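1. Predicted coordinates and the sequence they were generated for:
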Amino acid sequence: MTTSGDQTTRRWSDVLMPRTFTLWTMVLGIASVISQAGIIVTGAAVRLTASGLGCSEWPRCTPESYVTTPEMGINGAIEFGNRLLTFVLAAIAVLTILALWRVRKTHRNLVIMSIVLLFGIPGQAVIGGITVWTDLNPWIVMLHFLLSAGMVSIAALLAHRIGAERRARITRTPAVKLQDGASTKLTSISAVVVYIAGWFTLIFGTIVTGSGPHGGDPSAPRHDFDPLIVTRFHTAPVYLMTLMALILLVVMYRINTSQRQRRAVWGFTAVLVFQALVGFYQHFNGLPIAVVLLHMLGTGLVAWMMTIVLDVFNSKYATRPTETELPTGDAAPEQLTNA
């Protein structure tokens, strides 16, 4: 006989580990992207407030303590607070894996993405520790940021696929394709160039940062590059992305693109314009902290949207039933569509 306690446990199990794609799964997918982009902003806040060595040790905060102490002041609190956010990211990653675990036989690639995000978190923590050990070496700081941007991109892919799976069940559509409209060779290549140029923009942007005044601590080493020259390297791929965005904006109205494809391009274009305006303002106004922080928010948005643009014009992913949604007696096939 089933007790009320067993029923409660089963209900919670079905919520946390559903057998299909539920609203909970969708929430976790979005939370993954937001949290990964958010850690870029909080990390920038650590650097911009000169709190990079607020905790002078790693994994401890001080030689004697794992937590900040009153003597360390606001800088210690900011750095330690940023470290604590690691546990928030880990919790979201674990919950996402659990939410996808029962669909792993039919949606293996999604589970793999969620596991990659989980293992990326301790990787980030270790690189962050090396950053402290090297007194905020700008090359290590650069690696720290780029890993975060990569995790934003993976989280964006995961959330995009979960969203498609959720829509398929709401609309009762057998197979929803991420590339749900027309895509020519020109749009496909343009989307790929957007993604590649986006990464070059992020890479050169970190070099610009490493050559600028906001090193995370007054004693932090800086690059010896000419800031003006590396800024020009940083803006060159931005111009290329702008050109590709214009091509997509023109071509997508001349072919049978979907509303989702058009929204992706317009969304990316809006983020690109926002980021360019903020970048120009900070460059010509002495890099005010609040504006630089806004620019760092933009980097997360760029990583997010350039991934979606790539996806909607190139992905072969299509939704499919979970194991419990298959007709009785059918074997649960492996997911054959590309990620």
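-> On my side now, so go ahead.
2. For the rest of this, base every contact and every neighbour count on C-alpha atoms.
-> Noted.
3. residues touching Ser211, list them.
-> Counting by Cα atoms under 8 Å, 6 or more residues apart in numbering, Ser211 makes contact with 222-227.
4. Just give me the closest of those residues to Phe313.
-> Closest approach to Phe313 among the contacts of Ser211 (Cα to Cα): Pro227, at 35.8 Å.
5. Name the helix or strand for Cys61, please.
-> Counting by DSSP states H and E, no helix or strand carries Cys61.
6. now the helices for this protein?
-> Here the chain has its helices, by DSSP state H, at 4-16, 23-48, 73-101, 108-133, 138-170, 185-211, 227-251, 259-284, 289-314.
7. nearest to Gln179, of these?
-> Using Cα to Cα, the helices of the chain put helix 289-314 closest to Gln179, at 4.6 Å.
8. buried stuff in that closest one?
-> 289, 291-314 (16 or more other Cα atoms under 10 Å).
9. starting at the chain centroid, how far to it?
-> 9 Å (Cα atoms, centre = their mean, to the nearest Å).
10. Next: stretch 159-171.
-> With Cα atoms, centre = their mean, you get 19 Å for stretch 159-171.
11. Same question for stretch 155-169.
-> How far stretch 155-169 lies from its chain's middle: 15 Å, per Cα atoms, centre = their mean.
12. can you check stretch 284-298 too?
-> Using Cα atoms, centre = their mean, the offset of stretch 284-298 from its chain centre is 20 Å.
13. try it against this one:
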Amino acid sequence: MKHLFDQARRRAVNLSQTVWSPTATTLRRWALAAVIANVGITVTGVAVRVTQSGLGCPTWPKCTPDSLLPTAHQEISPINMAIEFGNRLLGFVVLAVGLACLVAAMRLLPRRRALVRLAWLQPIGVAAQGLWGGLVVRSALNPVTVSVHFLISIGLIAACLALYARSQEGDAAPERLVHRDIRTLGHALIAAVAVLLVAGVVVTGTGPHSGDEIASRFAFDIETVVRIHADIVFVVVGLTFALLFALHVTDAPGHARRAALTLLVVELAQGVIGYVQYFLAVPAVLVGMHVLGSTLVWICTLRVVFAMRTRGPLDAPAARQDRLDSVTA
């Protein structure tokens, strides 16, 4: 037992050192942890919805009108309450990871303002997400508030991924690694995927799995919004194929071509899940997989665009030490 305690203590000390005395590598790992945490809470949010637990805690910030913690309530299933409260607790995990990124970015030497600004977006975004979550509950899961709740998570994932990408490169002015028109095509792809995500939340807000039987739905025809969503999918896949083709024929850097190929594979897998869930009447498990797939499509899209430019390499360790010596002299 003492051996296990000592081992846990050493790991805790080592973990704290990655925050208080960070390196570019450890900061990058925290940024990756933030990406994973935000994707994770997005997917668990779907679990809340498909289990009809959206109002398992019917008030906010308290779980019930008279208690911050879950307590027995004759009108609410204990399981639904536990699922909703558990998802709220996960928000503190995401906040803790975001704060770790911020402290690490501020403690990194030499300090890089771009990384600090990106790191600030995480605790601010998580706080905004928490407040918006309260509005979701108070609006009885209005589909507009639920949709924005998801889109805020998408924005947070983008901020985390930007921190991850920037922590691997220098601070020089961005330099294109591909032709200007290919870079423009990449930006058009980001816009198309963003529209696709918005269309996806409209479909979600129109279809089943509202999160609670009293929740309202968008007054759209489900067949129409699904068809529009599918049409945008074809546009996104077409743009991705065009981008992949352009990268190959212009002999673009290998990592950019691999990123585009990965994106296409993820999109095709996501399309298969979407069609299967539609024809199987939207089973709950596939809803979760589809939301996970949507976050992966977003991440892979941003990754492709980051791969098509560079800001130069990080300073060599000796150069960093020389700069530190000049600052402290």
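-> That came through fine. Note that this is a predicted model, so its numbers are computed, not measured.
14. related to what we said a few turns ago, ranking by neighbours, what's the top pick from the contacts of Ser211 of the first structure?
-> Neighbour counts for these peak at Arg222, which has 18 neighbours (criterion: other Cα atoms under 10 Å).
15. Find the nearest non-adjacent residue to the counterpart of Ala284 of the second structure in the first structure, please.
-> Using TM-score structural alignment, the equivalent of Ala284 of the second structure in the first structure is Ile289. Distances taken as Cα to Cα, 6 or more residues apart in numbering place Leu48 nearest to Ile289 of the first structure, at 6.2 Å, with adjacent residues excluded.
16. Is it correct that the one you found is in contact with Leu287?
-> No - the criterion here is Cα atoms under 8 Å, and Leu48 of the first structure misses it with Leu287 at 10.2 Å.
17. So for these two, which residue has more residues nearby?
-> Neighbours per residue, other Cα under 10 Å: of Leu48 of the first structure and Leu287, the larger number sits with Leu48, 20 against 17.
18. quick one: the counterpart of the more buried one in the second structure from Pro208 of the second structure, how far?
-> Applying TM-score structural alignment, one finds that Leu48 of the first structure aligns to Val50 in the second structure. Distance from Val50 of the second structure to Pro208 of the second structure, counting by Cα to Cα, to the nearest Å: 9 Å.
19. The corresponding residue of the first structure for Cys160 of the second structure: neighbouring residues, count only.
-> Matched by TM-score structural alignment, Cys160 of the second structure corresponds to Ala155 in the first structure. As a burial measure, Ala155 of the first structure scores 28 neighbours (other Cα under 10 Å).
20. what's the mean distance for stretch 111-129 of the first structure versus the second structure?
-> Its matched residues in the second structure lie on average 0.8 Å from stretch 111-129 of the first structure after superposition (mean Cα distance after the TM-score superposition for the first structure).
21. So for that stretch, what gets flagged as buried?
-> Of all the residues in stretch 111-129 of the first structure, those buried under the rule 16+ other Cα under 10 Å are 111, 113-114, 117-118, 120-121, 124-125, 127-129.
22. contacts for it?
-> With Cα under 8 Å, 6+ apart, stretch 111-129 of the first structure has contacts from 57-59, 86, 89-90, 93-94, 96-97, 100-101, 104, 140-141, 143-144, 147-148, 151, 154-155, 158.
23. Which positions in the second structure sit opposite that stretch in the alignment?
-> Here stretch 111-129 of the first structure aligns to the second structure at residues 116-134, judged by TM-score structural alignment.
24. Then stretch 232-245 of the first structure?
-> Using TM-score structural alignment, stretch 232-245 of the first structure pairs with 227-240 in the second structure.
25. what's the mean deviation for the matching stretch versus the first structure?
-> Averaged out, stretch 227-240 of the second structure is 1.6 Å away (mean Cα distance after the TM-score superposition for the first structure).
26. Any figure for the gap between the residue nearest to Thr131 of the first structure when sequence neighbours are not counted and Asp224 of the first structure?
-> Using Cα to Cα, 6+ apart and skipping the chain neighbours, the partner closest in space to Thr131 of the first structure is Ile140 (5.7 Å). Separation of Ile140 of the first structure from Asp224 of the first structure (Cα to Cα) stands at 15 Å.
27. before we move on, what about Arg169 of the first structure?
-> 55 Å.
28. same question, Ile39 of the first structure
-> Distance, Ile39 of the first structure to Asp224 of the first structure, by Cα to Cα: 28 Å.
29. for Val309 of the first structure, same thing?
-> 36 Å.
30. and if you look at Arg263 of the first structure?
-> From Arg263 of the first structure over to Asp224 of the first structure (counting by Cα to Cα), the distance is 41 Å.
31. now swap in Gln124 of the first structure and tell me
-> The gap separating Gln124 of the first structure from Asp224 of the first structure is 26 Å, by Cα to Cα.
32. Likewise for Ile154 of the first structure?
-> Separation of Ile154 of the first structure from Asp224 of the first structure (Cα to Cα): 33 Å.
33. What of Val278 of the first structure?
-> 25 Å.
34. How about Gly38 of the first structure?
-> According to Cα to Cα, Gly38 of the first structure and Asp224 of the first structure sit 30 Å apart.
35. who touches Thr307 of the first structure in this structure?
-> 153, 156-157, 195.
36. Out of those residues, which comes closest to Ala332 of the first structure?
-> Checking the contacts of Thr307 of the first structure against Ala332 of the first structure with Cα to Cα, the nearest one is Leu157 at 23.6 Å.
37. gap between the closest one and Tyr317 of the first structure?
-> Look at Leu157 of the first structure and Tyr317 of the first structure: by Cα to Cα, they are 11 Å apart.
38. do Ser32 of the first structure as well
-> With the distance defined as Cα to Cα, Ser32 of the first structure ends up 20 Å from Tyr317 of the first structure.
39. out of the two, which sits in the busier spot?
-> Higher neighbour count among Ser32 of the first structure and Tyr317: Ser32, with 26 against 21, using other Cα under 10 Å.
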